[in-house]
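Trainee: Predicted model, plus sequence, below.
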Amino acid sequence: MAVHTKLDDAQALVYGTTLAAFGITILTHLGLVTGQTAGLAVLISYATGWGFAPVFFTINLPFYWLGYRRMGLAFTVKTFLSVAAMSALVQVMPAWIDFAHLDPAFGAVLFGMVSGSALLALFRHGASLGGIGILALYLQEKTGFRAGWTQLVFDAALFAVALALRDWQTVAWSFLGALVVNLVIAINHRRDRYIAT
């Protein structure tokens, strides 16, 4: 089990939320979608014209109680800070970054790599970006329905809705990006390979 100082945790939250915000900036610049809570917020922002940042922050609010009950106070506070920081950064980052050209295929892969790395940093320091992952763990504990299946069903529904809002090529590139995120996490988020000294 890795032991981190408060300074370790703070830098990881800054690193993770900054990378996550950069990933969302890439995603929304290309008009792509993704899975989980961020994907829901992106779809709502596309459908309504509301900004991603306030939608993402608001969607996460109901999940903190579940996070507290399932994962404890430290996790919930770190997650709240991560969601708030990412929301703030997503709001201002387009003023700091301008893409003259970004190929959708490369952008989808880059989004996946950056976002996967961001989530790894947060996970390894006892935080997340909230939402559906917390709900999935809660349902698994209460009903026995596997968390991975809950997330898969949710993402399948999101991508089905995305097909009604976006063309199939955009949804296909979006799927590639989401696949890369999940591969980065699946390959690298293993406690037996993570040893702090």
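Mentor: Looks like it arrived, so ask away.
Trainee: going forward, measure contacts and count neighbours with C-alpha atoms only.
Mentor: Fine.
Trainee: Give me the three-state assignment for residue 128.
Mentor: Residue 128 falls in the coil class when you classify it by DSSP: H, G, I helix; E, B strand; the rest coil.
Trainee: ok, it - contacts?
Mentor: Counting by Cα atoms under 8 Å, 6 or more residues apart in numbering, residue 128 makes contact with 75, 78-79, 82, 119, 122.
Trainee: Return the member of those nearest to residue 45.
Mentor: Of all the contacts of residue 128, residue 45 sits closest to residue 82, with 20.0 Å by Cα to Cα.
Trainee: Name the residues that touch the host helix or strand of that closest one?
Mentor: Element membership of residue 82, judged by DSSP states H and E, is helix 73-92. Contact with helix 73-92 is made by 13-14, 17-18, 20-22, 24-25, 51-54, 56-57, 60, 64, 67-68, 126-130, as judged by Cα under 8 Å, 6+ apart.
Trainee: Only whichever of those are buried, select them in PyMOL.
Mentor: Entered in PyMOL, the line below selects the buried ones among the contacts of helix 73-92, by 16 or more other Cα atoms under 10 Å:
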select buried, resi 13+14+17+18+20+21+22+24+25+51+52+53+54+56+57+60+64+67+126+127+128+129+130
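Trainee: Please compare the first structure with the one that follows:
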Amino acid sequence: MTEIMGRKVQHRSESKLKLLRRLFFLTFGAILMAVGLEIFLIPNKVIDGGITGISIMLSHITGWSLGVFLFILNLPFFFMGYKQIGKTFAFSTLYGIVVLSVATVFLHPVPSLTNDVLLATVFGGITIGVGVGIVIRTGGSLDGTEILAILVNQKIPFSVGETIMFLNLFILGAAGFVFGWDRAMYSLIAYFIAYKTIDVVIQGLDESKSVWIISENYQEIGDAILARLGRGVTYLNGEGAYTGDDKRVIFCVITRLEEAKLKSIIEDHDPSAFLAVAGINEVRGGRFKKKDIH
């Protein structure tokens, strides 16, 4: 009985620690996005995409606080996310948006760090990308456009990424009428930088890759990968459709930084070996270790 009670206490402590960690990263990511907006982009009349971009333009036109529009326009998507995607995601999103809205209010009086539009565009895009990436990895979102794209994707023949890009083209195009076409082009650059930075934050600099190798010297190549890369390999049985010959296929998972070394190993043992490399969004379990902030 004592042991069972001890396990329950430990489980509760781990749950509280996990919740505090989630709240910390959601808060940190939302504040980073607010910094990118209020310290870099908005003072230089450059916008971000999605609901955030619409909010910036409405704030400029009406003179109302940006935080008000961020909260009001994203609120309907919270309810959509709650019903369709899940309670944890929805409340993480709501918390992140509230922090973002409040942070933009407090940061609005702070002067911009630079009046150079290009510098503001680059560093604003990077800061926003890091912030949004952290929130997404923590299980939330800071823009209702992503939720809308996920829900609409079930009814239209376009991917989530294509839907978001299509919506943002209209939003960033509208910036040309509000702030001028040069600022619209800077906004497009900021959005692209933020988009790529989000990928880096979510996938990590050591992005994982799956590797498939077909070679007569599979044993030597597999042993070399184990010895020189320290990566586990799996041997699969295959059959050539054209020749009908039995083949041994090597499968392994590496990081992007190990790709060049892997190719060197294959070149040393069988220059004519078949090699296929593909990106992987997530790897769990086994001997493969990859850092995550969850």
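Mentor: Perfect, thanks for sending it. All of these numbers come straight from a predicted model, not from anything done at the bench.
Trainee: picking that back up, spell out for me the PyMOL command that would select the buried members of the contacts of residue 128 of the first structure.
Mentor: Filtering the contacts of residue 128 of the first structure down to the buried ones (16+ other Cα under 10 Å) takes a single PyMOL command:
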select buried, resi 75+78+79+82+119+122
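Trainee: Adding distance to residue 179 of the first structure as columns, could you present the contacts of residue 128 of the first structure in a markdown table?
Mentor: Formatted as a markdown table, the contacts of residue 128 of the first structure follow (distance: Cα to Cα, whole Å):
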| residue | distance to residue 179 of the first structure |
| --- | --- |
| 75 | 26 |
| 78 | 26 |
| 79 | 23 |
| 82 | 23 |
| 119 | 14 |
| 122 | 19 |
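Trainee: Check the contacts of residue 128 of the first structure and tell me the two furthest apart.
Mentor: Taking Cα to Cα, no two of the contacts of residue 128 of the first structure sit farther apart than 75 and 119, at 13.9 Å.
Trainee: How about the contacts made by residue 54 of the second structure?
Mentor: Residue 54 of the second structure makes contact with residue 171, according to Cα under 8 Å, 6+ apart.
Trainee: Just tell me what it corresponds to in the first structure.
Mentor: Counting by TM-score structural alignment, residue 54 of the second structure lines up with residue 40 in the first structure.
Trainee: Over to residue 187 of the second structure?
Mentor: Superposed on the first structure with TM-score structural alignment, residue 187 of the second structure falls opposite residue 174.
Trainee: the helices in the stretch 1-150 of the second structure, which residues?
Mentor: Under the criterion DSSP state H, counting those that start in this stretch, the stretch 1-150 of the second structure contains helices at 2-35, 50-62, 66-84, 87-107, 117-137, 144-152.
Trainee: before we move on, the earlier item: surely the match of residue 187 of the second structure meets residue 33?
Mentor: Yes: between residue 174 of the first structure and residue 33 there is a contact under Cα atoms under 8 Å: 5.3 Å.
Trainee: before we move on, the earlier item: please identify which of the contacts of residue 128 of the first structure is nearest to residue 147 of the first structure.
Mentor: residue 119 (17.1 Å).
Trainee: Just tell me what the closest one corresponds to in the second structure.
Mentor: That one, residue 119 of the first structure, aligns with residue 132 by TM-score structural alignment.
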